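Participant: Test case, fold it:
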Amino acid sequence: MSDSIPSAPSTDANARPVDSSERVILLDVLRGFALCGVFVSNSFAWFSGFVLLPREQSQALTSPPLEAVVTALYHFFVNQKFVTLFAFLFGLGFAIQLQRAEARGASVVPLYSRRLGVLLGIGVTHLVGLWLGDVLSSYAVVGFALLLFRQRSDRTVLTWVAVLMLVVPVVVPVLQHDVPILLQGAEAATQAAKAREALDVRMKAQLLEGLSSGSFWTTQEANARFLTHMLPQTKRVVWMGVILGRFLLGLLAGRLLLLQDVERYRAWYRKMILWGLVFGVLGNGTWLVVQRLRVAGTLDPEKDVWMYALPAILELGFLGLASVYVAAFALLFQRERWKRVMQVLAPVGRMALTNYLLQSVVSLCLYDGWGLGLMGRMPPSRSVALALAVFALQIPLSHAWLAYFRFGPAEWLWRSLTYGRAQPLRRAANEAPAQVAS
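Facilitator: The predicted structure follows:
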């Protein structure tokens, strides 16, 4: 960031990509760590086809003791924690961009809007052309809503966080359940709900069949067909609201310089670990208990009213453990020995977009029918191990790439399209790779 603010507002022409010396390396490390968890989650649930399998088949894969343990550990420590962390870092990145724009005396809106527009294009290409689980397009769309909060007070932002993450996920399912009963009657509403559930099962079966086929074009057709079914659903709108809530938490953290000035917030971080563990254990423990009760047939989500509070309880659990990860990384990063170990992830975080897209390409080659065809055949432990192995290879590849180039290839494209001109990619002959700084 600039050391001083210009006396007169500057134009957007003065905007430029962040220099290596201006990067907050802890954010790159956390982004690399989050990317690893997101990849494990995507591999466990989607790339492997696990969430598309009939219940009997998925239960068979998780019934051996090792697989049951891996599945429980995944749901407790990984599921939704790393996407929460990733979204938090996205919002924090917006706060840093806003601060840099204010330091130049410029508006963040034009540049930020172009960045999101380009990201949306990349995300839609990824969504339609490769994998329906793309998150980039959703981040880009929701990212525009962040502009509405750039001048709002911290209290207002925090209020919206609570509404979007804790209130809306509870209220919307209640309305979805009760309003049809009031309008159509209980029997008609029940039949309609069963029809929707049956349609979901059929669409998942069709998607699994398409992805397991030996034709790339058949898989893309199945991908597109499932997208038309998935995109209009109300739960997707609720999910995007939750994403905005996570973005806003990152915005607040960026305003407070929470990760830029760790020493100042040491006491906060210790409290975050304590309370994060409390909420994390309660929230995620509740989910595990609920799942066991449902499998045993002693819990009926339709009849037990308290189940409507489950989304809020789960979200507190996701936030709790995600905050533990952030606080632990921040505190450990202040110790020189840990810092040397953890900063190995920084290049992966700097190339997060490239690595995210590469993970999709590699996973489709491994799991889809036109590739190695592992979909529906891999137990959870092997899916997790395979994801970790691929990620482990991305670490030295990221180091090697950034030793010669300034950006990852996808990041270079993103920046070049954003600024309307090709950015210098290759490092000059006398230019040393960026050093990892505190």
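Participant: going forward, measure contacts between C-alpha atoms and count neighbours the same way
Facilitator: Noted.
Participant: Now do the helix or strand hosting Val69: distance to the chain's middle.
Facilitator: Secondary structure assigned from DSSP states H and E places Val69 in helix 65-77. Put simply, helix 65-77 sits 21 Å off its chain's centre (CA atoms, centre = their mean, to the nearest Å).
Participant: What of stretch 372-392?
Facilitator: Counting by CA atoms, centre = their mean, stretch 372-392 comes out at 20 Å from the chain centroid.
Participant: Buried residues in that stretch, which are they?
Facilitator: The neighbour-count check on stretch 372-392 (16 or more other CA atoms under 10 Å) flags 373-384, 386-388, 390-391 as buried.
Participant: and if you look at stretch 154-161?
Facilitator: Neighbour counts using 16+ other CA under 10 Å place 154, 157-158, 160-161 of stretch 154-161 among the buried residues.
Participant: Sequence B follows; please return its structure for comparison with A:
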Amino acid sequence: MARTADIDLLRSIALIGIAVVNIPFLAGPPTLARQVGVDAVAQFLVEWLFQGKFFILFSFVFGWGFAVQIASAERAGQSAMRRLGLRLTGLAVLGIAHGLLVFAGDILLLYALLGTGLLLLRNAPLRVLYRVMAAGIVLGIAGLAVLGAVLPELLASLPPPPASGGYRGGLVDSIAQRTSEWPSAFAFVLLFNGPVAFAAFAAGLAAARLGILERGSPLHARLDRALPLLLAGGLALNAIYAMSMSGLLGEGLAALAGFSLLAVAAPILSAAYLLLILRAARFWGTPEFLARAGRMSLTCYVLEGILAGIVFNGYGFKLYGAVGAAGCLAIALGIAAMTHVIASGWLRIFKEGPLEILLRRWTRLADR
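Facilitator: A predicted model of the protein is given here:
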């Protein structure tokens, strides 16, 4: 159970999807208003194919990585609890800094908090992990139902973005705006991402035990047979979610149910994406350039937000609130490509990304 190019490829593709989802939140104030024309098409496609899916892939690999870290600590004769506890503490500090300085919708702090729960499950039998996965989905439905019920009124109560200052101002103004938004943004992330992320953590831990991500696993044939059903079902169910977001289901109970359905729909489509990526890697190999960003995924995740700040905020190109969904999609893909280029260049000189080096050194304090 060692790090492989396939794992890096999964992380790298997840980073692309996360950029596509996050960039609109960095590009302008939150709103439920729908866009028109090509922007409406782009908005629907992002909600259908990207939103809520790629953070699950990232979370799944996080759970798998947890198992690798546990095995590494045990081989070194070190306490997995102490080493991973320090790692999660370091991740929490990075998450707080990221939330205040780069992106109020940060997920790293949530990962650190949920990782504490996963640490308690590190020796749990598979049947317990399966129950945790199911419970996470159920709680995810409940969390989305609560969020869907309060979100319209919450967004309507927000003051309009300032004509100057805030994200349209300098770096200090942007940090002040982000600091004021961070508590409510974290509450949103907790409800929208939290339960399903923890279910994906447990799934990744179980997958590591079963060897699902290892080349030649006997489970691959069985999973490949399930792929068409997962893909068809995932696309259909996520289309219902996208329809609820676009207003095609109205504003009543049907819309709320469609929104809450994401907690079921997104994991199904994410599983299909996972199997498609693994199948492609088995047949055609893993493109080295594409996988490199996955080797420094923590750094690249933060870098995506930094680059987006330069594009949209007042200390950069001043495009905040001026770009529609289609433009955001193009910018997100461009930023993702740029992070891959930067990662490729960095890894020609260093073995790890800068934040990975920092987190590893902090974690290894547990070995002293």
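Participant: Report the TM-score for the pair.
Facilitator: The TM-score (TM-score structural alignment, normalised by the length of the second structure) is 0.89; 366 aligned residues with a CA RMSD of 2.8 Å.
Participant: returning to that earlier point: got the buried residues of stretch 154-161 of the first structure as JSON lines, with secondary structure and distance to Ala410 of the first structure columns?
Facilitator: JSON lines is the format used below for these (DSSP: H, G, I helix; E, B strand; the rest coil; distance: CA to CA, whole Å):
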{"residue": "Asp154", "secondary structure": "helix", "distance to Ala410 of the first structure": "34"}
{"residue": "Val157", "secondary structure": "helix", "distance to Ala410 of the first structure": "32"}
{"residue": "Leu158", "secondary structure": "helix", "distance to Ala410 of the first structure": "33"}
{"residue": "Trp160", "secondary structure": "helix", "distance to Ala410 of the first structure": "33"}
{"residue": "Val161", "secondary structure": "helix", "distance to Ala410 of the first structure": "31"}
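Participant: Run through the neighbouring helices and strands of the helix holding Val69 of the first structure.
Facilitator: helix 55-62, helix 266-296, helix 380-404 (3 or more CA pairs under 8 Å, 6 or more residues apart in numbering; DSSP states H and E).
Participant: Just the angle for the first one relative to helix 266-296, thanks.
Facilitator: Here helix 55-62 of the first structure runs at an angle of 120 degrees relative to helix 266-296 (axes from the mean of the first three to the mean of the last three CA atoms, to 10 degrees).
Participant: and helix 55-62 of the first structure, what does it pack onto?
Facilitator: helix 65-77.
Participant: now the longest one
Facilitator: For helix 266-296 of the first structure, the helices and strands in contact under the criterion 3+ CA pairs under 8 Å, 6+ apart are helix 65-77, helix 310-332.
Participant: List the buried residues of the shortest one.
Facilitator: This means helix 65-77 of the first structure. 67-68, 70-71, 74-77.
Participant: Let me have the buried residues of stretch 154-161 of the first structure in CSV, extended by distance to Gln191 of the first structure.
Facilitator: Converted to CSV, those look like this (distance: CA to CA, whole Å):
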residue, distance to Gln191 of the first structure
Asp154, 45
Val157, 40
Leu158, 40
Trp160, 35
Val161, 35
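Participant: Now the residue most central in space within the first structure: which helix or strand?
Facilitator: The centre of the first structure sits closest to Val83, judged by CA atoms, centre = their mean, with a distance of 2.9 Å. Taking DSSP H and E as the criterion, Val83 of the first structure maps to helix 81-104.
Participant: and the equivalent of Trp131 of the first structure over in the second structure, how far is that from Phe186 of the second structure?
Facilitator: Taking TM-score structural alignment, the alignment pairs Trp131 of the first structure with Phe103 from the second structure. Applying CA to CA, to the nearest Å, the value for Phe103 of the second structure to Phe186 of the second structure is 11 Å.
Participant: When the two are compared, which one has more neighbours?
Facilitator: Per other CA atoms under 10 Å, whichever of Phe103 of the second structure and Phe186 has more neighbours is Phe103, with 28 against 19.
Participant: one step back: wait, which of the helices and strands packed on helix 65-77 of the first structure is closest to Arg104 of the first structure?
Facilitator: Nearest of these to Arg104 of the first structure, taken as CA to CA: helix 380-404 at 28.1 Å.
Participant: Right, I'll leave it there.
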